[in-house]
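Undergrad: Could you look at this predicted model? Sequence included:
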Amino acid sequence: MLPMPELDGAPEDARRTIEARLRYEDIAQDGRLKLDALPPLMGACCWRGLLVGHPLTERLAADGVIAILRRFVLVGGDTPLSVHHAVRAAGRFGLAHVPGERRRFLLELRTDVEGPRGRTHGPPPERAGELGPAGRLYGEHVFTRPFAPPERRRVEALPADVGVGPERAWRQVEDVLDAPGEALDDALAHPAAVRLGLAHTDSNQHVNSLVYPRLAEERALAAWAEGDLLARALEIVYRKPSFAGDVLRVTARRLRREGRPGATVAFHAEGETRPRVAVQLWF
């Protein structure tokens, strides 16, 4: 439903596999892993497990260059899981670039999660203990110098010996909202105002990136007015951060594709013509 790069060519020093325990809130009542449980596993596996202290990131950081998250693709599996058993997360990273007059350089992360079939309460499922896919995700980050003067923030080249990786398309918020399938609503349907507070923020001094997928799924559920739906595929593009005290207008447009319900969700701030964040999700 939502493709993502495999990053199979990552060298050994760009790969790591970990085991991790899940929280109760990570697993839905039917046993499937929720999508917003995937990024923390990528963080543990790729960021803390691979990139912190890696020669590449250390070298770029010395020049003030860091990678900023701008896009996620999340896909959930159907394996029933239990909080009593660890899952396995296999992560890797690579570089890519967006060609054109405004060339951009990307850090790409990919994590695949599998776990033993289980159930937290009640009798075990069929084939209990057998490993199965729990989810996979792709994280796209753009290299920038966020603390430099405006004229130096854009990264126009990487060190010659680093390489630039494959070409990628630059997905924007409008691309995410232009989703395939039959649209059942206008683009700005099912609006709701959301006031953001300190509970939505993190130590990066802005609203945390995982707040938006949760709010998007809640808005899509409200639009469909059905309670037995669980998001299984989601793409999100972050264009501009939000902060405690901001009020965003969140709209949802219901979609149907090959019988599958979905929605596009946009987060608008007053006075801005483009959404700050755009989400496409499928149940």
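TA: Cool, got the structure.

Undergrad: drop to CA atoms for contacts and neighbour counts, all remaining ones
TA: Will do.

Undergrad: Tell me the secondary structure at the spatially most central residue of the chain.
TA: In the chain, the residue lying closest to the centroid (CA atoms, centre = their mean) is residue 72, at 2.8 Å. When classified by DSSP: H, G, I helix; E, B strand; the rest coil, residue 72 comes out as strand.

Undergrad: roughly how far apart are it and residue 236?
TA: 5 Å (CA to CA, to the nearest Å).

Undergrad: can I assume residue 277 is in contact with residue 267?
TA: Yes. Using CA atoms under 8 Å, residue 277 is in contact with residue 267, at 5.3 Å.

Undergrad: Could you check which of the two is surrounded by more residues?
TA: residue 277 (28 against 25; other CA atoms under 10 Å).

Undergrad: burial of the nearest residue to that one once chain neighbours are set aside, as a residue count?
TA: Nearest in space to residue 277, with sequence neighbours left out and distances taken as CA to CA, 6 or more residues apart in numbering, is residue 238 at 4.7 Å. Neighbouring residues of residue 238 were enumerated by other CA under 10 Å; the total is 19.

Undergrad: want to compare, so here's the second one:
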Amino acid sequence: MHYFPDEPHVPEQQQATAVMHLRFEDVSQNGRVMLDALPHGLGPAIWVKLLRASPVEALMTTQGIIPILTRLIIEGGDGPVAAREPLALKGSYQLARTEDAASEVNRLILAMWLSAMWLSASARRSRTYGPPPPGAGEPIQVGRVFAEHVFTRPFAEPGARKVLRFDAQDLPPVPPERYAWRSPEALMGLPAGAEPFDPEPTLDPIPIAFGLDHTDGNQHVNSLVYPRLFAEAALRRLAQHGHGTAVLARRV
């Protein structure tokens, strides 16, 4: 089930704006920004502007404590926009904790929001080729992103990887904000009003083989590999059921 967490009120030092330039392949033929392009804005808006030289970066470089992405929500927005049009980004982040049924801390969280107004990403209405569209030049929101990370020690021995407290200057041992954890099972339902094609889950017929081309420095398959795989599997299923495939993923 789709759920986009509300952006919390955070101090100004946990908010930033930035600009992101698009690649030609980041914009579809109907002028919408591709879903897998939007999370790249987390880099300039949050990782560079807010977390570089911060206590969080110190955790990573001196203690091997790294926020590993555990959930990513991407929503596409309005258009059209030209591939040459830079995106205006607004990002924010929050440190938080989760608790188990006994109210004991069981995770430390780094949550990020990006938008062209929160990451949210905005741009001016435009086209890569041809005459300007109606409303050319007006600012429009082209998407937003929520990124949930859990702090862990990925390179430690298995029994030492869980992080329940910070031991760092300028960080509270446990963040005071409590975060509502959603289990993977809670995310598996259909959106409101959606009807399944098949009465039971059906295996995609195309095998997937991961290689180093799909990985990153966190020693796993990079999270942005999956949205494209999901979209391609969905298109195959549409075609198998006799539906047209001239559609564009707008939420994942």
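TA: Received the coordinates, thanks. Owing to the predicted nature of the structure, the values given are computational and were not obtained by experimental measurement.

Undergrad: Any idea what the TM-score comes out to?
TA: The TM-score (TM-score structural alignment, normalised by the length of the second structure) is 0.85; 233 aligned residues with a CA RMSD of 2.0 Å.

Undergrad: Quick one: map residue 121 of the first structure onto the second structure.
TA: Here residue 121 of the first structure is matched to residue 129 in the second structure, going by TM-score structural alignment.

Undergrad: Just list the residues touching the closest residue to its match other than its chain neighbours, thanks.
TA: Spatial nearest neighbour of residue 129 of the second structure, excluding adjacent residues (CA to CA, 6+ apart): residue 82 at 7.7 Å. In this structure, residue 82 of the second structure makes contact with 27, 31, 125-129, judged by CA atoms under 8 Å, 6 or more residues apart in numbering.

Undergrad: Same list (these) but as TSV, adding secondary structure and distance to residue 176 of the second structure.
TA: What follows is the contacts of residue 82 of the second structure, written out as TSV (DSSP: H, G, I helix; E, B strand; the rest coil; distance: CA to CA, whole Å):
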residue	secondary structure	distance to residue 176 of the second structure
27	strand	40
31	coil	42
125	coil	41
126	coil	44
127	coil	46
128	coil	47
129	coil	50
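
Undergrad: How much space separates the closest residue to residue 3 of the first structure other than its chain neighbours from residue 35 of the first structure?
TA: Computed as CA to CA, 6+ apart, the closest residue to residue 3 of the first structure that is not its neighbour in sequence is residue 73, at 8.0 Å. With distances taken as CA to CA, residue 73 of the first structure is found 10 Å from residue 35 of the first structure.

Undergrad: which neighbours do the two share?
TA: With CA under 8 Å, 6+ apart as the test, residue 73 of the first structure and residue 35 both reach 233-234.

Undergrad: Neighbour count: the two, which is higher?
TA: Between residue 73 of the first structure and residue 35, counted using other CA under 10 Å, residue 35 has the larger neighbour count: 27 against 24.

Undergrad: gap between stretch 88-103 of the first structure and the chain center?
TA: 14 Å (CA atoms, centre = their mean, to the nearest Å).

Undergrad: Give me the contacts around it.
TA: 7, 10, 14-20, 41-42, 45-46, 104-115, 156, 163-170.

Undergrad: Report the buried members of those residues.
TA: 7, 14-20, 41-42, 45-46, 104-115, 164 (16 or more other CA atoms under 10 Å).

Undergrad: Trace residue 191 of the first structure over to the second structure, please.
TA: Using TM-score structural alignment, residue 191 of the first structure pairs with residue 205 in the second structure.

Undergrad: Is its match in a helix, a strand, or coil?
TA: coil.

Undergrad: ok, longest helix in the first structure?
TA: The single longest helix within the first structure, with elements called by DSSP state H, is helix 211-224.

Undergrad: okay, and that helix goes to which residues in the second structure?
TA: By TM-score structural alignment, helix 211-224 of the first structure lines up with residues 225-238 in the second structure.

Undergrad: how about the helices in the second structure?
TA: Under DSSP H, the second structure gives helices at 42, 55-63, 225-240.

Undergrad: and among those, the most buried is which?
TA: helix 42 (a mean of 26; mean count of other CA atoms under 10 Å).

Undergrad: Next, the mean deviation of that one compared to the first structure.
TA: When the first structure is overlaid, helix 42 of the second structure sits 1.3 Å from its aligned residues on average, using mean CA distance after the TM-score superposition for the first structure.

Undergrad: circling back: number of nearby residues for the match of residue 191 of the first structure?
TA: 9.

Undergrad: same thing with residue 126 of the first structure?
TA: 10.

Undergrad: who's in contact with it?
TA: residue 117.

Undergrad: and what of residue 41 of the first structure?
TA: 20, 89, 111.

Undergrad: Pull the contacting residues for residue 79 of the first structure.
TA: 31-33, 115-117, 132-134.

Undergrad: and residue 81 of the second structure, how far is that from residue 3 of the second structure?
TA: The value you get for residue 81 of the second structure to residue 3 of the second structure, if CA to CA is used, is 26 Å.

Undergrad: Those two: who's more crowded?
TA: The neighbour comparison of residue 81 of the second structure against residue 3 (other CA under 10 Å) goes to residue 81, with 29 against 10.

Undergrad: aligned partner of the more buried one in the first structure?
TA: By TM-score structural alignment, residue 81 of the second structure lines up with residue 81.

Undergrad: you'd agree that match is up against residue 119?
TA: Yes. Assessed by CA under 8 Å, residue 81 of the first structure is found in contact with residue 119 at 5.7 Å.

Undergrad: Now for these two: what residues contact both?
TA: Common neighbours of residue 81 of the first structure and residue 119 (CA under 8 Å, 6+ apart) are residue 31.

Undergrad: Run through who's touching stretch 59-74 of the second structure.
TA: Contacts for stretch 59-74 of the second structure (CA under 8 Å, 6+ apart): 4, 35-36, 38-39, 109-110, 143-155, 163, 168, 218, 223, 250-252.

Undergrad: out of the residues you listed, which are inside strands?
TA: 109-110, 143-152 (DSSP state E).

Undergrad: In the residues you listed, find the pair that's most separated.
TA: The largest separation in those, counting by CA to CA, is between 143 and 152 at 29.0 Å.
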